[in-house]
Structures are given as structure tokens and as C-alpha cells.
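Trainee: Build the 3D model from these lines:
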Amino acid sequence: MTTKKIVIDPITRIEGHLRVEVEVDEDNVIQDAFVSGQLFRGIEIILKDRDPRDAGLLAGRICGVCTNSHFRAAVTSVEDAYSLTLPKNAEIIRDLMAMALFIQDHVVHFYHLHSLDFVDVVSALNADAKLTSKEAHKYHKQPYRNSHSHYESVLEKLANFVKSGKLGPFANGYWGHSEYKLSSEQNLILLSHYLEALKFQTNISKAVAIFGGKTPHPQSIVVGGVTSVADMLNPQRLNDYIFIIKEAKEFIDRAYLPDMKLLAIAYRDDIKAGLGRANGNFISVGGYAFEDRKLFSDGVIYNHDFQNIEDFDESKITEEIDRAWYKDNPLDNEICYTDLNEDGSLKTAKNDDKYSWIKAPRYDGKVMETGPLARVLISYKKENGLIKPFVDEFLKDSDLELMDLSTAIGRNAARAIESSYICEYIFKLVSNLIQNIKYYDTDTWVKFDFDTLEKNVKGRAFFEVPRGILSHFVNIKEAKIENFSVIAPTTWNATPKNFDGVRGAYEEALVGLKLQDREAPLEVLRVIHSFDPCLACAVHVIDTNGVELSSHRVNTL
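Mentor: From the prediction side, this is the model:
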């Protein structure tokens, strides 16, 4: 069998620089895939020899999207090293910031980074405003901003983009591709919500900033607690936060979730065919305690066996570099970047060829998938009462089974489900905070004397963040950071093959896809985007000597 290699570089509408190479047969079916993180960063090295109390401020710069997540994980790893126990209010405020970030990230990901893989912008121009309003009522009793005049206004905006000769934010799509399956009216519904989500993004960012001081890169998390005491004690600030979340919940329940039901029904055949399904190994560390329960349950699923879920055990985590561009220990900064083949493709012919800056985390020696889908599946099957009703309702309304969520569209559905029930949880968290204040518990920081703490300690932190498991590890020697390591969600999902040849979740989810057009590989983008890649988080190591390793120029026109 002869195969042809197709290269997509860069994958756009993600955070960072990702290259995908797929090998297709004569029928355009993908036989193998290689996913490569193409650039690296130096935050872990920059953290060396720093004061541990500064870890959050620096680690937060790992990414411009996941700033809050890295900030908190870095600080928590230091607190773990020193065995510091935080006041309840500090944990609640950190959770309120994190939960607002979950909602923001999920909505922005679908509408602005992923929806155009399903929505044909040009087709929407043929929509009838009245029929669009009628269509929207199939997915919710009170659809979001569902009026004839509103849809006519959206059509006018789209028409102006086209008349100008430019599609603005909708440029460079595969419009007219045979894999687009929505009607003109369905396309218009989602494009309307795309524009509304731009406003949503601005407003929900304010919720993070109320307790974080600003966003991105909040300033309020410190070793031992938080500094946003005045915000916590100000009724107006609390009310502002609640109002923003109420508005967000309205958009999620009346636009985001219904749009997922629309997609699930329109692309039912793809879902039932398992398009975008990886190897069925899922992992979650759980977390975000609420009274005697947790928002997310921890667990490990192997090979889609939902009936036998193991408890998570952090001692089973390893990280390999056999096919990543490092020697021995990447934290020692030994690199072995290999040039591309003469035709510009990655060197992947042999099982010891290195082809990515992304390292290869494994759990009990196995490749895992992490993220909203893993959390939803594990929490649901472990009878988590906070999430189960939301999953049941979605599956019933879209006429799907739990296994159907393990697909490209299913990952998106998991994000929408998660966003909806997180909103419910947020209001309960705020209520707990108000109750604490009411009974004169206003502590937000635990006092400690840094000079008297142990000089040589180790700590770690595990969190579920929007894209999956985030873990930070710190080694402190003589009161300075000796070593710092991060395993981010995208590191798990975008892992290269190791010597064992087992594909990572991205790669496995691509194998078996049939491309309708080699020149317009829309199917590949759908699968990759469904994971919400964040390559800035996945790759962090640099050459400390400042040597330029390679230079790339990409023509994006």
C-alpha cells in the first residue's frame, strides 16, 4: 500500500505552534499521524535559583491563556513543600477565579477557535431570518437573542464583510467544503452566537479580575493565601461577580448548550461512526471540594471500560523523552534538535527519530487523554451527583449514549455540559464565602516566617484546569528553587510516540479519518481543535546559552 504525506503547519486557531503530518492511502484514509510541538519556551529554566515566593508570578507567564491556572499551581506546589494550610476563604476565592476561567475558556474555545470547523460562513448568507428563529426553538424553549431583527442585523454584518472583499475574523476558511452539514439557518444561529461570545469573553474576564486584580496574569495569589481582602469584604464587588456569572449562565444555557445539541443532531452519523475517538484511556485528578463532595471525581479509565474505574495514583506518572528533541534529562537543558528531511517533513521513519519538543507523559506506562471529556466520563460513572443530571439531560435531548461523547463533537459537548454545572457550583461557593464573612471569618492568608521554614523541601500540585490535568513540581534547596517541572494537559494529549510506538491522543484520534479533499483537510482540524491545544503550556525548555536552534518563517496568506 502506498501512502502520501500531508503536512499542516501551522495549525491555526490554537495557542502556540503545532505541526501535524498525516499519511493517507489511495482512498485518502489516514493510516498514521505525527503531531509535533514546534517551538519551546524557557519558564522552567527562568525559575531556577529564584525565591519560591515568586514562583507564581513567573510560572503564570507560561501561557497567555492559562495564566491563572499556572499561577495557582506554582504557588500551591510551594505551599505543599512547606506544608502550609490555607484559610477557607483563600481557597474559595481561588476557586471562584478558576471557575470563571473555566467558563471563559470553554466558550471562547468553541465559538472563536473551533466553531468554524462546523459552520460554513458563506452558506449563512442564504439564511432566512424567520426560518432561523423557528429553527432555534428546536433546541431551547427560549433561544438566546432569537428575533427576526437580530438575525437580519447579523446577516447585514456578514454581507458587509463579503462586499468589502474580506471576511475579517472569518477569513481563510474551507467554505463550501462537502463536510459542512448545517443548513443556512443553522449556520446563522451559530454565527450569531459567535458574535455574542465576543461580548461574553469581555464580561467574564471581569469576573476573574474582581478577585485577581487583573486578567490575564492575575496578581492576588500569594504563598499562604490571597491578597484580595478588600474585594471579598465589599458587597458591591461580590454582587458584581454574581451578576456577571448570572449573565454567563444565561448565555451558556440558552446558546452554548443548545448549539451543542444542534451539532450533535446534525453530525449524528459522524458521532456514531466514532470520528475523532482516541484510545479510550482517560485520566482525572478530580478536585474543587464543596462540603462533602467534589466538583470533579478522580479516576482512570482504560480502553473505554466505564464499569471499572481505578482511583488516580500520582506515583504511576512518568515522563519520557525518547522521541522528543532532548537528551537524557530535559531539565539539564541537553538538546538534540534534528533537522527536517530534505522534503521538509519530520524525521519519523525510525522508532528512535525525534520529532517534537513535547515530552511523553505516561500513566502506568500508558498513553492517556485528559480534559473535559475525561472529567465528565469519570465523574458521571462514579455517580457524582453534581454532574450526573446535566449529562443525563444532554444525552436525552440529543438522543446519544455515553460512548458517543468519546468523539470530536463529544469533547465539545463535554465542555458545554461542564460549563453549565460549573455555574451552579459558583453560586454555592459565593454563598459559602458570604456565610464565612457573616460569622466574622475574614482570614485570607496564613502567617508564616519564611526565614524559619525548612531550606530543603519538595512540593507538587495537581489541578483540573480547562484543558485537563495540570501538575507542577518544585524542588527547593537552600531556600531557592533548584528545579521546577510542569506537565500540562496538552503535554498529555499531544504526546509523541515513545519507543513503544504507541500514538498519543491527538495522533490516535486522527487515524482512520477519511479526507474528502487532500487540499482542504477540514477533518484533521476538527479533530485537533476538539482537544483545545495549548502548545505554549506544553513546551517550556530553552537553550540557556542563548543559541538559536532553528528559524522558521510561515506564510499565513
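
Trainee: Please make it C-alpha for all contacts and neighbour counts, starting now.
Mentor: Noted.

Trainee: Now do the same contact list for residue 287.
Mentor: Residues touching residue 287, when contacts are defined by C-alpha atoms under 8 Å, 6 or more residues apart in numbering, comprise 294-298, 463-464.

Trainee: These in strands, which ones?
Mentor: For these, membership in strands holds for 294-298, 463-464, with DSSP state E as the criterion.

Trainee: Output the contacts of residue 287 in TSV, with neighbour count and distance to residue 335 appended to each entry.
Mentor: Rendered in TSV, the data for those read as follows (neighbours: other C-alpha atoms under 10 Å; distance: C-alpha to C-alpha, whole Å):
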residue	neighbour count	distance to residue 335
294	16	41
295	19	40
296	24	38
297	25	38
298	21	35
463	21	29
464	24	30
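
Trainee: Next, the buried residues of the lengthiest helix in the chain.
Mentor: What stands out as the longest helix in the chain, according to DSSP state H, is helix 408-438. Of the residues in helix 408-438, those buried by neighbour count under the rule 16 or more other C-alpha atoms under 10 Å are 408-423, 425-427, 429-430, 432-434.

Trainee: just to revisit the earlier point, nearest to residue 249, out of the ones in strands among the contacts of residue 287: which one, please.
Mentor: Of all those, the one with the least separation from residue 249 (C-alpha to C-alpha) is residue 295, at 17.1 Å.

Trainee: Next, the second sequence, to be compared with the first:
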Amino acid sequence: ALDFVDMVSALNADPKATSELAQSLSNYPKSSPGYFSDMQKKLKGFVESGQLGIFAKAYWGHPAYKLPAEANLMAVSHYLEALSWQRDVARLHTIFGGKNPHPNFLVGGVACAIDLNSDSAINSKRLSQVQEIITNMRTFVDQVYVPDTLAIAGFYKDWALRGEGTGNFMTYGDFPEKGMDDPSSFLVPAGIILNRDINTIHELDMHAADEIKEYVSHSWYDYSAGKNTGLHPYQGETSLNYTGPQPPYSQLDVGKSYSWLKSPRWKDKPMEVGPLARVLMLY
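Mentor: I've put the predicted structure just below:
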């Protein structure tokens, strides 16, 4: 939440200018100069007490932080408010699941008895609480979280070029509206993007033996056809063959086998899966 925010810089912000910035982004009611002045005083107390927790030794003042002081104050203020918001959201779990964290749920969901006139079941009062929490959740996301994210992202557009590796992306497809047997109903479609070309989507057949293969050339496994052979998961083998050093040792030789993980490939190409791949496929 604070990866791109210089908390200490927020102490140099002008609360009035911060208020003007916040009001230009959304109509969230907590955007007055007095509000940000109070939050700045609270932050000042944290900084001077040395009780910044895990942020105590962060790189404050580093040139990689690009936000102006007012944006930092706005973000820190909303971060502190989000901690309270998060606590309220957790009440949803306690209403239906009994506790948070570590609620006790079953795979597929949990059934709750509903009786509007009962004191022990989910009654009208608790349902009203649920609706109020959901409404407040949506308000905070729409008026604080999304505007803050867009505002902060505007200062760090160059980060869109960082972290991406192969330029190849793959999604299996997810969130079906009509069941897993109907890929056309997937909210996130299945597909392949090669060489960063988001204008061309290649089809994916997870069952085709020549598409997805797992390799063990750098793994502590053997294949009967040889370590450099790729096998589709349906035909996969897991024959252990540890050839690494005996402990204690300082590091592994990555030019040889060094892992218990297999290396999946699509048509012999390394692929990136996960959130970025899904966003690009949706785009």
C-alpha cells in the first residue's frame, strides 16, 4: 500500500494544497484542510516517536520516490483510514463465519440460517449491517482507493516496463458464467500472447501433447526418455534423482540441476502466467 509513498515527505505537505488535490480527484467527504492537518499531526507523532513499525528503516528521501509532498500526505492519510475500513469489512466474516482472521469455511461456501425474527440466526438487523458494510466498502473503493491508485500510478508510468520477463503470457481461462465446459462464457478468456504482441491472441489447447510440456533438465528428476525431453502433464513422470550438494553448502550450481520444480513450457516457450497475463488478455 505504501510502496510508492514517502511517509516522511508528507510532513512537508501543505494541508490546504493536499485538500485541493484530494477534492480534484473525488468527492470523498473527508478531504478538508483540517482533516489533512490532523492526519499530518498524527503522522508527525509516529515519526518522532520512532514507532513506524516495519517502515522504520525505509528509504525515506530516496529519489525513486516521485510523489509531491501533498500526494504523499493524501496517500498516508487514506492508508491510515483504510486500516479502520479494513476492520469494518472484517465484520462481514464475523456475521457469517463467526470469526476473523481464520474463519471456518467449507469449500463451496457456507450455509447460514436466515430468520428475520430470530435472535440466533441471520436476522433483519444483521442483514442491514451487511448492507451497510457493503455500501461503505463500495464508497471507499470508488471515492478513495481507485482515485488514489490512478493518481499515484501517473507518477510511476515507467514501472510498467519493469518486472516483465519473457514477453510471453498465458491464461487458462477463469470465472465461467455457464460452467467450465463452456469456455466462451469465461470472464478471463484462455489464450497466448507472444513477444508482447497483444494484438494477436493464439489459441490454447491444454490437452494437446505438443503444446504444454514439462521439462526437468535443471530439476532433480529423471525422465525415461532423457532429461532434455518434455512431457505433457498427462504423460508426466516424477522419478527423483537428487544430484545436488550435500549440506552444508553455500549455493547451488544453477548450470546443473538445482530445483525440485519442473519447468513448464508452451510449444517450448517459457510463459508468464498470473495477474499481469490475465489483465493483458482482458485488454
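
Trainee: Which of the contacts of residue 287 of the first structure remain contacts when I look at the second structure?
Mentor: Contacts conserved in the second structure for these, using both residues aligned by TM-score structural alignment, their matches' C-alpha atoms under 8 Å: 294-298.

Trainee: Sort out which one of the residues you listed lies nearest residue 180 of the first structure for me.
Mentor: Relative to residue 180 of the first structure, the closest of these is residue 296; by C-alpha to C-alpha it sits at 34.2 Å.

Trainee: how about residue 122 of the first structure, secondary structure?
Mentor: Look at residue 122 of the first structure: counting by DSSP: H, G, I helix; E, B strand; the rest coil, its state is helix.

Trainee: And residue 99 of the second structure, by the same measure?
Mentor: coil.

Trainee: Make sure it is actually in contact with residue 93.
Mentor: Yes: using C-alpha atoms under 8 Å, residue 99 of the second structure and residue 93 qualify as a contacting pair, with a distance of 6.3 Å.

Trainee: Surely residue 140 of the first structure is in contact with residue 251?
Mentor: No: in this structure, residue 140 of the first structure is not within contact of residue 251 by C-alpha under 8 Å, at 11.8 Å.

Trainee: Pick out whichever of those two has more residues nearby.
Mentor: Counting neighbours by other C-alpha atoms under 10 Å for residue 140 of the first structure and for residue 251 shows that residue 251 has the greater number, 22 against 16.

Trainee: what residue of the second structure takes the place of that one?
Mentor: Alignment of residue 251 of the first structure against the second structure is given by TM-score structural alignment, with residue 140 as its counterpart.

Trainee: that's a strand at its match, yeah?
Mentor: No: under three-state DSSP, residue 140 of the second structure sits outside any strand and is assigned helix.

Trainee: which residues in the stretch 151-283 of the second structure form strands?
Mentor: With DSSP state E, counting those that start in this stretch as the criterion, the stretch 151-283 of the second structure has strands at 169-171, 174-176, 186-188, 191-193, 212-215, 221-222, 239-240, 263-266.

Trainee: Which residue in the first structure aligns with residue 11 of the second structure?
Mentor: So, by TM-score structural alignment, residue 11 of the second structure is matched to residue 125.

Trainee: Quick one: neighbours of its match, just the number.
Mentor: 19.

Trainee: Give me the distance between it and residue 159 of the first structure.
Mentor: Applying C-alpha to C-alpha, to the nearest Å, one obtains 7 Å for the distance of residue 125 of the first structure from residue 159 of the first structure.

Trainee: which residues touch residue 475 of the first structure?
Mentor: By C-alpha under 8 Å, 6+ apart, the contact list for residue 475 of the first structure reads 456-459, 481-484.

Trainee: Among those residues, the buried ones, what's the ChimeraX command?
Mentor: The ChimeraX selection below is limited to those of these classed as buried (16+ other C-alpha under 10 Å):
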select :457,458,459,481,482,483,484
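
Trainee: Which ones among the contacts of residue 475 of the first structure lie within strands?
Mentor: Of these, the ones assigned to strands by DSSP E are 457-459, 481-484.

Trainee: returning to that earlier point: what is the corresponding segment of the second structure for the longest helix of the first structure?
Mentor: Counterpart in the second structure of helix 408-438 of the first structure, with TM-score structural alignment as the criterion, is absent.

Trainee: tell me how far that helix is from the chain's mean position?
Mentor: 16 Å (C-alpha atoms, centre = their mean, to the nearest Å).

Trainee: Stretch 463-479 of the first structure now?
Mentor: On the basis of C-alpha atoms, centre = their mean, the separation between the geometric centre of stretch 463-479 of the first structure and that of its chain is 17 Å.

Trainee: Return the set of buried residues in it.
Mentor: If you call a residue buried by 16+ other C-alpha under 10 Å, then stretch 463-479 of the first structure has these buried ones: 463-477, 479.

Trainee: This completes my enquiry, with thanks.
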